[in-house]
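In: sequence plus predicted model, see below.
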Amino acid sequence: MARIAEDLMLLLLDNPQAQPQLDRSRLGRVLAGGLILDLAYDCRVRPAWAEDAVTPGHLIALEGPMPMDPAVRPALQLLQQRSLTPAAAVAKIGKQAEDDVLDQLLRTGQIHQIGLTEHKFRRNHYRWPVKNRTRLSVTRSELLGALFERRSATPVTAAVIGLLHAVGGFSAVLGLNDAGVEEAGLRAAEIGYGEWVDRSDTAQVNLELTAAAVLPALG
């Protein structure tokens, strides 16, 4: 399940317009980052180490079954072809990340689509209202708790916070004023030091290492 990317998109759609309030460039990058981190949390992607036969720091795919969630498959298949720098992976995956995540949310009945235009030769515009707010409410509560109540972040929440911080996206999901954005940014930096990581959990450690490589490429 593309939990990180999906939670991120649900937060971005949670506004009166039912549309992401990020420009398309930042939206593509942040969702690409979310898909890569989903794969990292599933131990299917990691940064290359010195002993690997590729340039250290490049993202490489790891062996395993094809993911059940189709939203992450294009990202994995891209990295299975060859290793890429985080910036190159984000750029390539970001071209279709929005459509891949929206399609999965539609397939699973978490949002529905309302057409706003009917162009034959240009991209159409839509609204995507959230159908069931239970998951979104939990996601938002965990996000606010970690940022403003100093609650311990779950790995998924920590990843979402890191992604939003990397693209300056807190205002797009929380409607913060300048002081709120500054407070959220300071707390996001603290969380980015890895206070949430269980060092005995390979998946969490891999998520942390991959986030450290990917998040700087989102800016």
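Out: Sure thing, it's come through.

In: every contact and neighbour count from this point should use C-alpha atoms.
Out: Noted.

In: quick one: the strands in the chain, in order.
Out: Assigned by DSSP state E, the chain shows strands spanning 45-47, 59-61, 114-115, 126-127.

In: ok, residues contacting the third one?
Out: What it means is strand 114-115. 124-128 (C-alpha atoms under 8 Å, 6 or more residues apart in numbering).

In: can you tell me which of the residues you listed has the most neighbours?
Out: Ranked by the number of neighbours (other C-alpha atoms under 10 Å), these place residue 128 first, at 21 neighbours.

In: I figured that residue hits residue 19, correct?
Out: Yes - taking C-alpha atoms under 8 Å as the definition, residue 128 is a contact partner of residue 19 at 6.3 Å.

In: which neighbours do those two share?
Out: residue 13.

In: quick one: buried residues of stretch 170-186?
Out: 170-174, 180-181, 184-185 (16 or more other C-alpha atoms under 10 Å).

In: how far does it stretch from one end to the other?
Out: End-to-end distance for stretch 170-186: 12 Å, by C-alpha to C-alpha, to the nearest Å.

In: nearest the geometric middle of this protein, what residue?
Out: When C-alpha atoms, centre = their mean is applied to the chain, the residue found nearest the centroid is residue 34 (2.1 Å).

In: comparison target below:
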Amino acid sequence: MTLIAEDLLLLLLDDGTGKPVVDSTKLPRVLTGAVILELAMDGTVSVAGDNETTKKGRLAVSGARTVSDPILERAVEAIETAKRPMTPKSAVEKLHKDIREQVVARVVERGFVGEEKGTVLGLFPTTTWPALDSSHEDRVRETLHSVLIDGLDPDARTSAVVALLSAIDATHKVFPDADKRAVKNRAKDIAQGEWASDAVRKAVQDVYTAVTVAVMVPVMAGTSGS
């Protein structure tokens, strides 16, 4: 079973060029959001509410967690050992540093993409990840098409992928030939929908907001400094 972060990465890499279709600010943060959301959906992590030992709005780790995936385990350990309980936003910022490399290594290992190194102008090193075996990505894309364009009801996992794509305004990049406004509006409706339990829906909303804010802050900082 692939992680939600792996499915997202495959969707956000151009199959031909192997380059991400979103910028370097958005990609690691949305992958981190996917990891946090996966942990929330399997009950390992929750967003604390009222009358809990962890401060409201912070991430709390379940005492009965059984995480076996290394990428998820690293995230859980970072949340558990933080000096202060993390909010979803602070977790996205603190955990995103190496996440792209971790997820890329996974999809390369699975044989979904290759890894090609080169240079720009003979000076600047570059790496791209063109598709090798797109069968898994095609299935994910077909499921998304049925939900975003055909209007079928999504399952929880598909809704999570849609919410994360919506958070970085990338749904139209996955389906560039579709009606951009209609796809974006459908994605937002799904992101805010009643498809999950209250606890998971709270996590989705908080991660959605955290990723949206996280990708905007560097852009605003760059604009103000220019």
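Out: Cool, the structure landed. These numbers were taken from a predicted model, which means no experiment stands behind them.

In: TM-score for this pair?
Out: The TM-score (TM-score structural alignment, normalised by the length of the first structure) is 0.85; 208 aligned residues with a C-alpha RMSD of 2.2 Å.

In: hmm, back to that, got CSV for the buried residues of stretch 170-186 of the first structure, with distance to residue 193 of the first structure too?
Out: Listed next are these as CSV, based on distance: C-alpha to C-alpha, whole Å:
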residue, distance to residue 193 of the first structure
170, 19
171, 22
172, 24
173, 23
174, 23
180, 20
181, 19
184, 15
185, 13
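
In: sorry, back to before: go through the contacts of strand 114-115 of the first structure and say which is closest to residue 151 of the first structure.
Out: residue 128 (30.3 Å; C-alpha to C-alpha).

In: contact partners for that closest one?
Out: 13, 18-19, 111-114.

In: residue 12 of the second structure against residue 22, yeah?
Out: Yes - with contact defined as C-alpha under 8 Å, residue 12 of the second structure reaches residue 22; the gap is 6.8 Å.

In: ok, the two, which is more surrounded?
Out: Relative neighbour count places residue 12 above the other of residue 12 of the second structure and residue 22, with 21 against 15, counting by other C-alpha under 10 Å.

In: for the more buried one, give its distance to residue 223 of the second structure.
Out: Distance from residue 12 of the second structure to residue 223 of the second structure, by C-alpha to C-alpha: 25 Å.

In: which strands and helices sit next to the biggest helix by length in the second structure?
Out: For the second structure, the helix with the greatest residue count under DSSP state H is helix 198-225. Where contact means 3 or more C-alpha pairs under 8 Å, 6 or more residues apart in numbering; DSSP states H and E, helix 198-225 of the second structure is packed against helix 26-41, strand 45-47, helix 88-95, helix 156-167.

In: out of those, which one sits most buried?
Out: Greatest average neighbour count among those goes to helix 26-41 (a mean of 26), per mean count of other C-alpha atoms under 10 Å.

In: quick one: which of the helices and strands packed on helix 198-225 of the second structure is nearest residue 56 of the second structure?
Out: Distance to residue 56 of the second structure, taken as C-alpha to C-alpha, is lowest for strand 45-47 among those, at 7.4 Å.

In: for the closest one, packing partners?
Out: By 3+ C-alpha pairs under 8 Å, 6+ apart, strand 45-47 of the second structure packs against helix 26-41, strand 59-61, helix 198-225.

In: centre of the chain to the shortest one, how far?
Out: By that I understand strand 59-61 of the second structure. How far strand 59-61 of the second structure lies from its chain's middle: 18 Å, per C-alpha atoms, centre = their mean, to the nearest Å.

In: name the residues of that strand that are buried.
Out: 59-61.

In: which of these lies closest to residue 150 of the second structure?
Out: Among the buried residues of strand 59-61 of the second structure, residue 59 lies closest to residue 150 of the second structure (C-alpha to C-alpha), at 35.3 Å.

In: what is the equivalent residue in the first structure for the closest one?
Out: Aligned by TM-score structural alignment, residue 59 of the second structure pairs with residue 59 of the first structure.

In: now distance to residue 90 of the first structure too, for the strands of the first structure, in TSV please.
Out: Output for the strands of the first structure, formatted as TSV (distance: least, C-alpha to C-alpha, whole Å):
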stretch	distance to residue 90 of the first structure
strand 45-47	13
strand 59-61	10
strand 114-115	28
strand 126-127	24
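
In: between the ones you listed, which one is nearest to residue 162 of the first structure?
Out: Judging those by C-alpha to C-alpha, what sits closest to residue 162 of the first structure is strand 45-47, at 17.0 Å.

In: and the closest one, how far from the second structure on average?
Out: Its aligned residues in the second structure lie a mean 0.6 Å from strand 45-47 of the first structure after superposition (mean C-alpha distance after the TM-score superposition for the first structure).

In: ok, and what's touching that strand?
Out: Residues contacting strand 45-47 of the first structure (C-alpha under 8 Å, 6+ apart): 36, 39-40, 56-62, 76, 206, 209-210, 213.

In: about what we covered before: now do the buried residues in the longest helix of the second structure.
Out: In terms of neighbour count (16+ other C-alpha under 10 Å), helix 198-225 of the second structure has its buried residues at 199-212, 214-215.

In: noted, bye for now.
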